[in-house]
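Model the structure of this input:
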Amino acid sequence: MAPGDSRRGEYLAYRDVGFRRNAFRLIEVMVFWSEDTEEDTTPLVDEILHSIFFLGRLYNPQFSPESIVDDGDMCECLKASYPEAFRLYSSQLPRRAPFSCVLDMIVHQFGQENEGEIRNQLQQFVEFIEGLDGAPSKKLLSTTLCVSRIVAPDSNRYYGVSLSTFGKVAGRIMVAVSCLQTWHEHVAGAVLSYNLRGSPRPVFNGTIRLPENVRCETYNISDHEAKFPCRSCGNLFGFDTNERKEWPYGNCAEVECVSKLLENEAEATEQVRFKAEATIEGRQEAEREVREELHQLLRMSRYQWDGEFYLPQCIQPMYKNDIEIN
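A predicted model of the protein is given here:
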């Protein structure tokens, strides 16, 4: 074997171990937390299982659920408790990336109002995962947390994390799915305004300006350092920022966070202003383009989609009605 081949083999082995190790640890901790939480959080475990198994299916080389949960007894217990996640990961699409489930679990444990504790727990969780078994890997781990609220006494706080996948294809698939299926319609419309290359779509501009009384504060999960909104978030939501960096649209923590706020704060939603005139026909065309992009990305990954989005067991309806993608 040539020296270059050896180094490439070592890199691929490290890369693959990083995904599988983090995937298993995410599952292990979520199962532990679920058993230690008073309210029923089994749907979050079901959801993260399916989301991780789906991403393992996209990985090259592929990881089966059994290779991710390589503890035989644990795998059999999970199969018995969450059979649909094992059965449908290769035919139905997840609605969220795995770390969003971790965030929701922590919020369930410590309460929506306890921002400081939630931030501390996220930091400790990431440090724990990264500190296991050698060199750290950030696969499946979010790096950024956003907290939004209405400026008013005793207002609720809403939390979002940056997209936690790996590689461009998986990330683009999850953004497309979220636009069509998961995010609030105003947030989805803003993200739909840009194509995969980050260029504005000529057919549609759904970008918005949030009300003046909405505050969004963003932090690095690892050290709590405050972060300014990137240019992408400025373009989507009208945030004032001097940042010039544009991250891929839909990847930032602000997107999930703003979506949750608008889902729950009707008055703020009514005060959202659109930056441009947009037609129903323009939005439909943008959604059609994103659906086609999604199909192309799945074909590239040789993923046989049945047209359905996975709904975790026992979960109450919390997502948009299914949109026909065929």
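
alpha carbons only for contacts and neighbour counts from here, please
Noted.

I'd like to know how many residues surround residue 273.
Neighbour count for residue 273, taken as other CA atoms under 10 Å: 16.

dump the residue contacts of it.
Residues counted as contacts of residue 273 (CA atoms under 8 Å, 6 or more residues apart in numbering) are 208-211.

Show me those that map onto strands.
Here DSSP state E is the test, and the contacts of residue 273 give 208-209 as lying in strands.

right, and the helix or strand after the helix or strand harbouring residue 74?
Of the helices and strands defined by DSSP states H and E, residue 74 is found in helix 72-81. Sequence order places helix 83-88 as the next helix or strand after helix 72-81, per DSSP H and E.

sorry, back to before: for residue 260, state which of the contacts of residue 273 is nearest.
residue 210 (13.3 Å; CA to CA).

got the buried residues for the helix holding residue 74?
Neighbour counts over helix 72-81 (16 or more other CA atoms under 10 Å) mark 75, 78-79 as buried.

Let me know whether residue 143 touches residue 221 as I believe.
Yes. Using CA atoms under 8 Å, residue 143 is in contact with residue 221, at 5.5 Å.

For the buried residues of helix 72-81, could you give me CSV that also reports distance to residue 229?
Converted to CSV, these look like this (distance: CA to CA, whole Å):
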residue, distance to residue 229
75, 41
78, 39
79, 41
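
Alongside the first, I'd like the structure of this one:
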Amino acid sequence: MEEKIEKKRAKRLHMEHERENIITSGNLFIDVFLGILGKTNATPEVCTKYLKKVLHAIFFLGHINKPQILPEDFIPDCLQRNLRKRCPQIFEQCKTHLPRQTPYSILLEFMAENDNVKDPQNFISQLANVNSSLWKKDRTIGSHPVANDFAFTASIIAYSCYKDATTNRILKIAYGSSMSCKGKVPRLIMIRISALYKWDKAISYAVCRHRNSPAIMFPNQVQCKTFSFEAQKCNFKRIPSCTDCEKLFKNEQPDPLSITDKKICLYGSLAETESVSNLLMCCPDLRNTTVSEQFDNQNPMNREEIEHIFTTQYQQQLISELRSLLNSRDFTVPEGEWLFYNPV
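A predicted model of the protein is given here:
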């Protein structure tokens, strides 16, 4: 009996500890994002739109957490009245409306669209500075950043680019981040939202099929590079693509790091997935020519065939799973179409 009581007590303390870390992470993220907005050349309307999206995503993740976190817990008292006056709907719609992205994915999108940084390495360096601000400080090890138990920070970043076949010049580039949310259920929820309503459907198909599917094939002009955040050094280090992504997305030129570096990332972070999906979204010609590799003596599939299989074999299953997961977290699930937060 005493052992059971002690286990319950330990579990309660652990959940409360995680809750406090979520609140700390949310507070930090909002503060850092406000700082980014203060330095940007984006219009006030664009800044307000992205701030609302970030706040809603954080409030949503707080609402589906166990134990639940109220929106007010993330906002300093000095800002609450102003925010409630400017955007009161966010405080209620986190219970009824879904986000399409995690907070960090929204931040990444904002910076990529508004910072006008052409060189990807410079952009990755800017993200490293952002991450350094988002990670908690541990005074016992010289004020170096350490990983939060729950951080809205993405530890993995990837970019995918489409190059000119003759000059090797980058024509289009797109970024992606790891699924930056804590806990199995919130992560499963965000993956299903992404697969259904955010990612390119060919990418969603590949993720749903996982290792049992023919890979999505890309021309050699498409390249993907992945980076892992090193907290102690406050920078992003180039790493091989994860083994899952190498099976899902292919071209004739494999990542040389995957061949030479033995420290292979075994588990998908979905950073590569998001970056490849975003690249397809901004390259219609590339997107329309998407095909699968030949698999089990079957002919390669074109885009229409890939989308058809996703829609007929996986879409409804994902929707059912999403409904079940959200119902388990006291989220108001609509009878008909999903409600998505749309900042106005």
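
And the TM-score between them?
Aligned and superposed, the two chains score 0.83 in TM-score terms (TM-score structural alignment, normalised by the length of structure 1); 303 aligned residues with a CA RMSD of 2.6 Å.

Which helix runs longest in structure 1?
Ranked by number of residues, the top helix in structure 1 under DSSP state H is helix 3-35.

which residues in structure 2 does the next helix or strand after that helix align to?
Downstream of helix 3-35 of structure 1, the next assigned helix or strand under DSSP H and E is helix 42-58. Across structure 2, the stretch matching helix 42-58 of structure 1 (TM-score structural alignment) is residues 48-64.

For that stretch, what is the distance to the chain centroid?
Its chain's average C-alpha position is 14 Å from that of stretch 48-64 of structure 2, according to CA atoms, centre = their mean, to the nearest Å.

Residues in contact with that stretch: which ones?
Contacts of stretch 48-64 of structure 2 with the rest of the structure, by CA under 8 Å, 6+ apart, involve 22, 26, 30, 33-34, 68-71, 74, 87, 90-91, 93-95, 98-99, 101-103, 106-107, 110, 181, 186, 326, 329-331, 341-344.

likewise stretch 333-344 of structure 2?
Counting by CA under 8 Å, 6+ apart, 49, 52-53, 56, 93, 96-100, 323, 326-327 sit against stretch 333-344 of structure 2.

now stretch 233-246 of structure 1
Identification of contacts with stretch 233-246 of structure 1 by CA under 8 Å, 6+ apart yields 190-191, 207-210, 228-232, 249, 252, 254-255.

Please spell out the ChimeraX selection for the buried subset of those.
The buried residues among the contacts of stretch 233-246 of structure 1 can be selected in ChimeraX (16+ other CA under 10 Å) with this line:
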select :190,191,207,208,209,210,228,229,230,231,232,249,252,254,255
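
Mind checking which of the contacts of stretch 233-246 of structure 1 land in strands?
Counted as lying in strands by DSSP E, out of these, are 208-209.

in the stretch 201-326 of structure 1, which spans are helices?
Assigned by DSSP state H, counting those that start in this stretch, the helices in the stretch 201-326 of structure 1 fall at 231-237, 253-264, 266-270, 280-300.

Quick one: closest of those helices to residue 114 of structure 1.
Nearest of the helices of the stretch 201-326 of structure 1 to residue 114 of structure 1, taken as CA to CA: helix 253-264 at 15.8 Å.

so what does the closest one touch, helix or strand wise?
When contacts are defined as 3 or more CA pairs under 8 Å, 6 or more residues apart in numbering; DSSP states H and E, helix 253-264 of structure 1 sits against strand 144-150, strand 157-161, helix 185-192, strand 214-220, helix 266-270.
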